[in-house]
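>>> Sequence and predicted structure, then a few things I'm wondering about:
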Amino acid sequence: MATLMTRLREAEKLLVLCFATFMVMAGQGVVGPVLPLYARDFGVSTAVVGLTLTVFALARLILNVPAGLIADRFGRRILLVGGPILTSIGMFGSGFANNISSLLMWRFVAGAGSAFYMSGALIYLIDIAPVNRRARYIATNQWALSVGVALGPGVGGLVAERWGLAAPFHVVGVIGVASAIYAAFRLPETLRPRTDSEQATPSASEVKRIVYSGPFMAIAFVTGTIFMTRGGTRATLVPLHADGVLAWGPGEIGLVFTITGVMTLFTLWPATWATENLGWAPVIVFSGVAAALGTFVIASIGTPVWFVVGNVILTLGTGTAGPAPAAFVAELFPERLRGLGIGLYRSAGDVGFVLGPPALGWLSETASMPTAFRTAGCLVAAAAIWFFVSTRRNNDSVASKPLQ
């Protein structure tokens, strides 16, 4: 009975966190379809419109590590409550912006809120999850995240059509406040009091030993290239390739994105099963190789059928990369450095997300579209191979053993 009650309490914390994640990500999804139109109304160029996305991601990149340090020092709840509040402030400010400069400033604030909440949520998940079910907990939260992102844009479009382009930002502001209140009342602190031996500040040498170790450098490279593939290949090159080579319009491209988006939701659970039963290494290597293969198929064969097949393979790779890398990072860092580890891991992904689209876009213009695809494929495959070799070289049993 005691074991049953413990599991029920664990499940309640997981479901409460997932609902908070759903609210936060649905809120961010609400502004997706209207943000470029809203920014364009200030009379700026397309490049400046793109900055509204860049500054949001840049804020996350800059603040992931500080968020992790805050979690290690002051606890997880400050991020789970403070993150949505910061997001709310940024969204309300964006809705009332009267020029592009103020809009960019408030988008940075909203990005800071995203960095705080998402870092805090991942650390919290690792805290509450039994070691043998960490991948499952992370996958469940990613499912909630994906559903929120999928549903948000539809709501945002309807709100904008009825009440104007600024209205979705105000809606998200309200959702952010509601999420903060919900987290404050339903999510207890999980940072346990430190023992006397843990009170001392971690030495720089201890942190360097982990951060510069082969396994962490390899998983950071894997994460960066996977996010580069999601943002630079799938979100940037794939639509341009479909338009330029296949002469597809928004309808056909959107259908492929819908199919692969739904597919991503259903790749999480096989990836979780494989992580728990086969170990992290096979899943991480598979995700990198599959993503690379998908990019090569898209670049090499210019027919509609193979374009769809390539996107399916690509999604199989990027989708299965969800739970395993974060669970692996949790094993590399001791509990008192868990926030720092997650912050560094998330920053590695955001580096790929920020640099991938412009770098691959530039390569497609200066060389060719297939060259950009193949370059991305080579990088993500190299990352997977490096991870495999690095963990083997370091005799890292964590990476390869099944979870019991």
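Everything's here; your move.
>>> can we go C-alpha only for contacts and neighbour counts from here?
Will do.
>>> the helices in the stretch 251-400 of the chain, which residues?
Along the stretch 251-400 of the chain, counting by DSSP state H, counting those that start in this stretch, helices occupy 280-300, 304-320, 323-332, 338-366, 369-393, 397-400.
>>> Give the other helices and strands that the first one contacts.
The criterion is 3 or more CA pairs under 8 Å, 6 or more residues apart in numbering; DSSP states H and E, and the helices and strands that helix 280-300 contacts are helix 214-228, helix 250-278, helix 304-320, helix 323-332, helix 369-393, helix 397-400.
>>> by how many degrees do it and helix 250-278 diverge?
Orientation of helix 280-300 against helix 250-278 (axes from the mean of the first three to the mean of the last three CA atoms, to 10 degrees) gives an angle of 160 degrees.
>>> And here is the other one:
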Amino acid sequence: MAFDGNHGAPWRRLAVVIYLPTAVSFIGFGAIIPLVPLTARALGASVPEAALVVALMGIGNLVGALPAGVIADRFGEKKSLVGALCVDILCLLTCAFAPNTWVLAGAVFVTGLSGAMLSLARQSYLTVAVGLEYRARALSTLGGVFRIGSLLGPLMGAAVVSVWGLQAAYLVAAGTSLLAATVTLALPDLPMPEHQPDEPVQMLRVLRQHARTFATAGTGAAALMLVRTARDALLPLWCEQIGLDAAATSLVFALSSAIDMTLFYVGGSVMDRFGRRWVSVPSMVIMGLCFALLPFAHSVAAVALFAAVLGLGNGISAGVVMTIGSDASPAVGRPQFLAGWRLTTGLGQAAGPLLITAIAAVAPLGAAAVTIGAVGLVGAGWLWRWVSEPAIPDH
């Protein structure tokens, strides 16, 4: 199936070959992520060891960012996607039949590597395949698909485990990756670049050429990722601190996630029509204020209100980090640039829980919330200063 070169509204035709396999594979991964620590414990790991096994997936995602750019440039986005999904299948089967914690840990780490490849290749593909006037909506929809998979995956995992046990969940996830790989084979081939470089593009050269972009817009995007991930850690901890039980905490978080999941297309439409700042900056202001004021929430109703507004701020920003990165990416060396972009923003994502942990170790939890709020507000100003708006064609 060849790419037809039509960059307009027909980007929605990519729904079956991009969004469907993404949703299917993310549902599979969403099903097994909560089960990894349980599997590690069943294999004899201590609680700290089980936590480390879980962390290896995120570590693998960071470690794999730059190699993913090299692989995508060498083999192309379509082959990279199919290859990464095949690696996932092997890793999930290994998890299902892991004889000990070491084997499980290795498989989990490699899934992080392949996850970096999948994320980069999808972003790079859509950057080329979709016209600039529809780019934000296409990438926001991709971000929304991630959220849907993350929500539905644990529900599917719970259903599978309750009937067939832990091992079956990994087998089902391997099946979803197989289905995703099969559908991805139908992905249209991208057109060849008009100007082919005379020699292979070097990763370090691309990173050096665009170091200023990573240090400016990339830092702002990393701050956005930091504030986003803080919600997952801070909200449950604050619920626990004010005395809410696990059921009430789950409902509060579900409310936030539900609002989050429904707004991705709205954010993409605003970005395409008015510019990237009109989503990235309000998103940071909304989340920053919520975190700064969270210490004043001492009831279920108050926490639920803050959770809902956090969901609003996070939901409208779905895909904005990918969109800003795609806007800044060069025609030559795009996969390498996006690899550096994903590494920069991934460091921000990893820093959120670490910052909360460090502050909570020496100060009240409220101080951590206020600090995250300050990062959000300062980050909003930083994004307004450094995010460049592309010249989007009039509709």
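Arrived safely. The shown structure was predicted, so the numbers you read here are calculated from the model rather than taken from an experiment.
>>> on that earlier part again, tell me which of the helices of the stretch 251-400 of structure 1 lies nearest to Ala115 of structure 1.
Closest to Ala115 of structure 1 of the helices of the stretch 251-400 of structure 1 is helix 338-366 (CA to CA; 8.8 Å).
>>> In structure 2, what stretch matches the closest one?
The aligned range for helix 338-366 of structure 1 in structure 2 is 334-362, by TM-score structural alignment.
>>> of the helices of the stretch 251-400 of structure 1, which approaches Ser88 of structure 1 most closely?
Taking CA to CA, helix 338-366 is the member of these nearest to Ser88 of structure 1, at 21.6 Å.
>>> and the closest one, how far from the chain's centre?
Centre-to-centre, helix 338-366 of structure 1 and its host chain are 11 Å apart (CA atoms, centre = their mean, to the nearest Å).
>>> mean shift of that helix relative to structure 2?
Its aligned residues in structure 2 lie a mean 2.1 Å from helix 338-366 of structure 1 after superposition (mean CA distance after the TM-score superposition for structure 1).
>>> Check stretch 383-390 of structure 1 too.
Compared with structure 2 after the fit, stretch 383-390 of structure 1 shows a mean deviation of 1.9 Å (mean CA distance after the TM-score superposition for structure 1).
>>> In structure 2, point out the residues matching that stretch.
Taken onto structure 2 by TM-score structural alignment, stretch 383-390 of structure 1 occupies residues 379-386 there.
>>> So what's the residue count around Ala360 of structure 2?
For Ala360 of structure 2, the neighbour count with other CA atoms under 10 Å is 15.
>>> quick one: it and Thr371 touch, right?
No: the criterion here is CA atoms under 8 Å, and Ala360 of structure 2 misses it with Thr371 at 10.8 Å.
>>> And the helices and strands packed on helix 280-300 of structure 1: which comes nearest Met5 of structure 1?
Within these, the stretch nearest Met5 of structure 1 is helix 250-278; the backing value is 23.3 Å (CA to CA).
>>> and that closest one, which stretch of structure 2?
Taking TM-score structural alignment, helix 250-278 of structure 1 hits residues 246-274 over in structure 2.
>>> Over in structure 1, tell me which residue corresponds to Pro37 of structure 2.
That one, Pro37 of structure 2, aligns with Pro36 by TM-score structural alignment.
>>> What is the neighbour count of that match?
Pro36 of structure 1 - counted by other CA under 10 Å - has 17 other residues nearby.
>>> ok, now Ala47 of structure 1?
For Ala47 of structure 1, using other CA under 10 Å, the count is 8.
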